[in-house]
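Undergrad: have a look at this fold, sequence not included:
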């Protein structure tokens, strides 16, 4: 059940991050899920020691964990845009 929640919330966070970074037209639902989950993992390794809070991949679905995972998805999309276009946008 926890894996299903991670996929659903990862998809929503990836979709929101792609809306903010204006890459939603280029991505489908599968890529949104991947961006959300990988962004949450990135946030767990890089942002959690700096900001604190939980991580959705560890099963913590609090507001702080969702925010940190959302920031991780934004950072991931910014890195992808930097390599793809040469600018963060």
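TA: It's in. Source: prediction; values computed, not measured. Residues are numbered from 1 along each chain as shown.
Undergrad: from here on, just use CA atoms for contacts and neighbour counts.
TA: Will do.
Undergrad: for the residue sitting nearest the centre point of the chain, pull up the helix or strand it's in.
TA: Note on the chain: the residue nearest the mean C-alpha position is residue 73, at 2.5 Å, using CA atoms, centre = their mean. Using DSSP states H and E, residue 73 maps to helix 63-85.
Undergrad: ok, structure two:
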């Protein structure tokens, strides 16, 4: 992976994690945590969402996919924190 792709990947993860933290109140993890949640969320969304037929592409589509996955991840984390 070249440095430009890595930077874009981290930026998409940061934006998606921040967006998910704003939507799912009280579950933000700071900048590094949000990047991790956004990247893991992107993998989660890449695994779950193609079956729904969502054909998003480009940087905005990547952010939307990653944000949806990060929201799902934050809801799951919040559920286990309450237990």
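TA: Okay, I see it. Nothing here was measured: the structure is a model prediction, and the numbers come from that model.
Undergrad: hang on, the earlier thing: residue range for the helix holding residue 73 of the first structure in the second structure?
TA: Mapping helix 63-85 of the first structure onto the second structure (TM-score structural alignment) gives residues 60-82.
Undergrad: any idea how far the matching stretch is from the middle of the chain?
TA: With CA atoms, centre = their mean, to the nearest Å as the basis, stretch 60-82 of the second structure stands 6 Å off its chain's centre.
Undergrad: with the first structure superposed, average distance for that stretch?
TA: Comparison of stretch 60-82 of the second structure with the first structure after fitting gives an average deviation of 1.2 Å (mean CA distance after the TM-score superposition for the first structure).
Undergrad: pull out the buried residues from that stretch.
TA: Of all the residues in stretch 60-82 of the second structure, those buried under the rule 16 or more other CA atoms under 10 Å are 62-75.
Undergrad: need the residues you listed in CSV with distance to residue 18 of the second structure, can you?
TA: Shown next, in CSV, are the buried residues of stretch 60-82 of the second structure (distance: CA to CA, whole Å):
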residue, distance to residue 18 of the second structure
62, 14
63, 11
64, 12
65, 13
66, 11
67, 8
68, 12
69, 12
70, 9
71, 10
72, 14
73, 13
74, 11
75, 14
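Undergrad: which among those gets closest to residue 37 of the second structure?
TA: residue 70 (5.7 Å; CA to CA).
Undergrad: and the closest one, what is it in contact with?
TA: Counting by CA atoms under 8 Å, 6 or more residues apart in numbering, residue 70 of the second structure touches 16-17, 20, 37-42, 44-45.
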